[in-house]
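J.: fold the following, please.
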Amino acid sequence: MSAEDVLAAQGGEYAALVRWWARMRATNPVSYDPELGNWHVFRYADATRIIGDHETFSSDLRSSVRQPEQFAIVARGAFNGFDPPEHTKLRGLVRGALTPRLIAGLAPRIAEIADELLDALAGRDRIELVADLAYPLPLIVIAELLDIPLADRHRFRAWADALFFQGRGDEPVIVATEEMLLSVEPLIGEMNAYFLEHIRYRRGHPGHDLISKLVAVEENGFRLSDEEVLGVCGFLLVAGHITTTLVLGNAVHLLATRPEIAARLRADPGLVPDAVEEVLRFRGQLPATPRRTTREVTVGGARIPAGEVVLVWLASANRDERQFAAADRFDLRRTPNRHLGFGRGIHFCIGSSLARLEQHIALRAVLRRWPEFAVADGAVAEDARKAIGFRTLPLTVSWADRPLTAPRK
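T.: Below you'll find the model as predicted:
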């Protein structure tokens, strides 16, 4: 049974999307949806053109719906939803704090956290991957990076869900309505108050944490305001936590349903980075990203007026047969692998190096500790129209005779 068959047996949302993407790529690659009032784009070439052209296809959708007060506050630093020059200024400041050196220096601690989480599970023949590993690992990393109490982590998931899903529930809308935003506004207000307290404290009592770096960083005379730092914290909570959790769950699920690939990775751990890139292509966490046209434009032969919302199906583009040979096959040695799992252009995910580092370390730890693992009954998938991954992923596992720890450099 393929991975798609497994997911189909659990409800079929993701499997149905995969079939729909293939049909639309072949017959109607750029199409208007009168029910939702937006355009859909499915092919790789069109997707890369759109997300690489911020002048014609804007990422700023703030004018699409009136934002409640607390959403408007955190949105002041949500630079991934801005266009230049505002985007350029904020992203440059964040990049000045979240440096490659800082991220690379986290590797020993990430490995230690992964080992500690697995040690706590040792000997159990059934685990729940999301709650036991995929959720706490990136959460602990983010909490330590921001120097906020780990004891508060039970609050973070509700905040991250509120930011990511924005109260959409089961509604297949692209831009959340004001009513949807209001439904989670209390959670956003709680998150804002929490982080603003930490941010203001760090302005007067700087440390070595990322919040201290964000409030101190300066570029061309600009500094981040408290609300802009808050927006970055919210971004990290979502991008560094929810998305990493989803990708790690997808990676383990794919390996559990393809034990021959897991065996190859155990024999040659140097292939783990290639496996992570293929997971990001084959089943990345973000199904689609919206843009708004700033002028009339023709895409794939379709004329799209100015002011229209265009939904770019990144997950469909990553399975486009015109770009990837045997696109529906998980290929450990796929090269080149220019997937769109982290986007493209000026909005390429600023936290991608941290996400990749966490995936590499966690997968190596899992493969060392578990000679065999399989998907058990009871897995619950996310709504694949909004996020691709699992909310719960029970596994049956066997353990190595003696714990194997990663070599420390």
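J.: could you use CA atoms for every contact and neighbour count after this?
T.: Noted.
J.: buried set for the top helix by length along the chain?
T.: Of all the segments of type helix in the chain, defined by DSSP state H, the longest one is helix 185-204. By neighbour count on 16 or more other Cα atoms under 10 Å, the buried set for helix 185-204 is E185, L187, I188, G189, M191, N192, F195, L196, H198, I199, R202, R203.
J.: element containing the closest residue to the first one other than its chain neighbours, please.
T.: If you skip the residues right next to it in sequence, E185 has Q70 as its closest partner in space, 6.4 Å away by Cα to Cα, 6 or more residues apart in numbering. Taking DSSP states H and E as the definition, Q70 sits inside helix 69-75.
J.: please give me the structure for this one as well, since I'd like to look at both together:
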Amino acid sequence: MYLQLTPKELTFRDEVRAFLSSSVPRDISQKLLNDRQLLKDDIVRWQRILNAKGWAVPHWPVEWGGTNWTAVERYIFREEMQAFPAPPPLDFAADMIGPVLIAHGSDEQKRKFLPRIANLDDWWCQGFSEPGAGSDLAALKTAARLDGNEYVLNGQKIWTTMAHYADWMFCLVRTTRGEKKQNGISLLLVDMKSKGITVRPIITMEGDHEVNEVFFDDVRVPAAQLVGAQDRGWDYAKFLLRNERATIARVGVSKARIRRIKELAASEYRMGQPIIEDRRFREKLAAVEVELKALEMTQLRLVAGEEDEGRTGASDATASLLKIKGAEIQQATTELLMELAGYFAVPFVDEERRELAGDGWNGPFVTPEWAARAAPTYFHWRKMSIYGGSDEIQRNVLARGLFGGQGG
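T.: Predicted coordinates for the structure are as follows:
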């Protein structure tokens, strides 16, 4: 097995780079460079450009809009988009519920939803976490009772990302109570315009509105919107979460951020010299780059294994490994940005900061946009150790994979 791209793969990479250079709206890439939150319109606009090219869902079967690319080509495409940077297709739709519907959905569900997911005609959100049921997802209490040809849904979800934008939710609900809590869970597709749904915003510590509480009060959901079989939702959830965790590594995102850190460190001065010349800063930056290269090689080995052995997707243990290390590296890059920003990370003008600036400064005190976003980005990405299953849970999954359930 060789971890070197073939001439054909290099040609493909050049094609992807040329497309991104000519097609990504500049305002969108600039927002990503400055760690600003994208609006719904930004993501929809870009995904429709991708879909027009036929590249919105390259990992899907060709009959539903896939490209028939190899595993390596799909990896190259994802990494090049992250590194450019360009936003990926909406992951809740393209990477999560889409593959679940392809594998387990009814023919009617596939015909109705898959083309709309590819073109982002519908915005999807994920109804999994609840108060008291986050990493221990099987403890969920939101219940659905079958009444004729409808389920009646009652309960609450929390930390629901972009629910305020959503047209649809894929929602884990309890349909049967048994001795084992993983049993009796089902997966429903819920129209967010249904009567009885209330969405309340949660403003996170960096000041952004990304997550929400969602309440269900006697919400009626057609039985035809049950995915697969009743009480089999836990199996579908594991399939979905494995895909989510495997994509959290985001090697390309970290590459782009490190490139940005180097540019800023070369142009920003401290104690009369560029920050990049500070030995301690360079050591920290180099340590993150080494970790990132190791993660990249791990991911490439997995991709090469898919190609050689015909496997599809990562195992539970592998997905957990990628999730843990990818999150750690992305958090480390935000720490480096915070160190670069220094007192500029506090986006206010006051006499104390003028005094800190020193050198007789008496002009306007303007915080660069990248520095003003350093602290919010740092705080925002603390969540990576928690969502998609906390790192503690992932280490348990990894231990079971390594020791066959004997170690921990």
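J.: superposed, how do the two chains score by TM?
T.: Remark: TM-score between the superposed chains equals 0.27 [TM-score structural alignment, normalised by the length of structure 2]; 175 aligned residues with a Cα RMSD of 6.6 Å.
J.: packing partners for the longest helix of structure 1?
T.: The contact analysis (3 or more Cα pairs under 8 Å, 6 or more residues apart in numbering; DSSP states H and E) places helix 185-204 of structure 1 against helix 69-75, helix 153-165, helix 210-216, helix 226-237.
J.: elements contacting the last one?
T.: Using 3+ Cα pairs under 8 Å, 6+ apart as the contact criterion, the neighbours of helix 226-237 of structure 1 among helices and strands are helix 69-75, helix 136-146, helix 153-165, helix 185-204, helix 210-216.
J.: hmm, try it at 7 Å
T.: helix 69-75, helix 185-204 (3 or more Cα pairs under 7 Å, 6 or more residues apart in numbering; DSSP states H and E).
J.: same deal with the third one?
T.: Counting contacts by 3+ Cα pairs under 7 Å, 6+ apart, helix 210-216 of structure 1 is packed against helix 86-97, helix 136-146, helix 185-204.
J.: now distance to F165 of structure 1 too, for those helices, in TSV please.
T.: What follows is these, written out as TSV (distance: least, Cα to Cα, whole Å):
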stretch	distance to F165 of structure 1
helix 86-97	22
helix 136-146	18
helix 185-204	12
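J.: between those helices, which one is nearest to E218 of structure 1?
T.: Nearest to E218 of structure 1 among those is helix 86-97; the distance by Cα to Cα comes to 6.5 Å.
J.: contacts for whichever helix or strand comes after that closest one?
T.: Using DSSP H and E, the next helix or strand after helix 86-97 of structure 1 towards the C-terminus is helix 100-104. With Cα atoms under 7 Å, 6 or more residues apart in numbering as the contact definition, helix 100-104 of structure 1 has outside contacts at L354.
J.: what helices or strands is the helix or strand that comes right after helix 100-104 of structure 1 leaning on?
T.: Using DSSP H and E, the helix or strand that follows helix 100-104 of structure 1 in sequence is helix 107-119. Counting contacts by 3+ Cα pairs under 7 Å, 6+ apart, helix 107-119 of structure 1 packs against helix 136-146, helix 352-369.
J.: sorry, back to before: now render the helices and strands packed on helix 185-204 of structure 1 as CSV, adding mean neighbour count and distance to L265 of structure 1.
T.: Below are these laid out as CSV (neighbours: other Cα atoms under 10 Å; distance: least, Cα to Cα, whole Å):
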stretch, mean neighbour count, distance to L265 of structure 1
helix 69-75, 19, 41
helix 153-165, 17, 31
helix 210-216, 22, 34
helix 226-237, 23, 30
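J.: Throw those helices into CSV and include distance to V6 of structure 1, thanks.
T.: Output for these, formatted as CSV (distance: least, Cα to Cα, whole Å):
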stretch, distance to V6 of structure 1
helix 69-75, 37
helix 153-165, 25
helix 210-216, 40
helix 226-237, 30
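J.: T88 of structure 1: which of the ones you listed is closest?
T.: T88 of structure 1 lies closest, by Cα to Cα, to one member of those: helix 226-237, at 13.5 Å.
J.: tell me the angle the closest one makes with helix 185-204.
T.: Helix 226-237 of structure 1 and helix 185-204 are oriented at 110 degrees to each other (axes from the mean of the first three to the mean of the last three Cα atoms, to 10 degrees).
J.: next, the angle from helix 226-237 of structure 1 to helix 153-165.
T.: If you take the same axes, to 10 degrees, helix 226-237 of structure 1 sits at 90 degrees to helix 153-165.
J.: heading C-terminal from helix 226-237 of structure 1, find the next helix or strand.
T.: helix 243-256.
J.: tell me what that following helix is packed against?
T.: Counting by 3+ Cα pairs under 7 Å, 6+ apart, helix 243-256 of structure 1 packs on strand 372-375.
J.: 6 Å instead, please
T.: With contacts defined as 3 or more Cα pairs under 6 Å, 6 or more residues apart in numbering; DSSP states H and E, helix 243-256 of structure 1 has no helix or strand neighbours.
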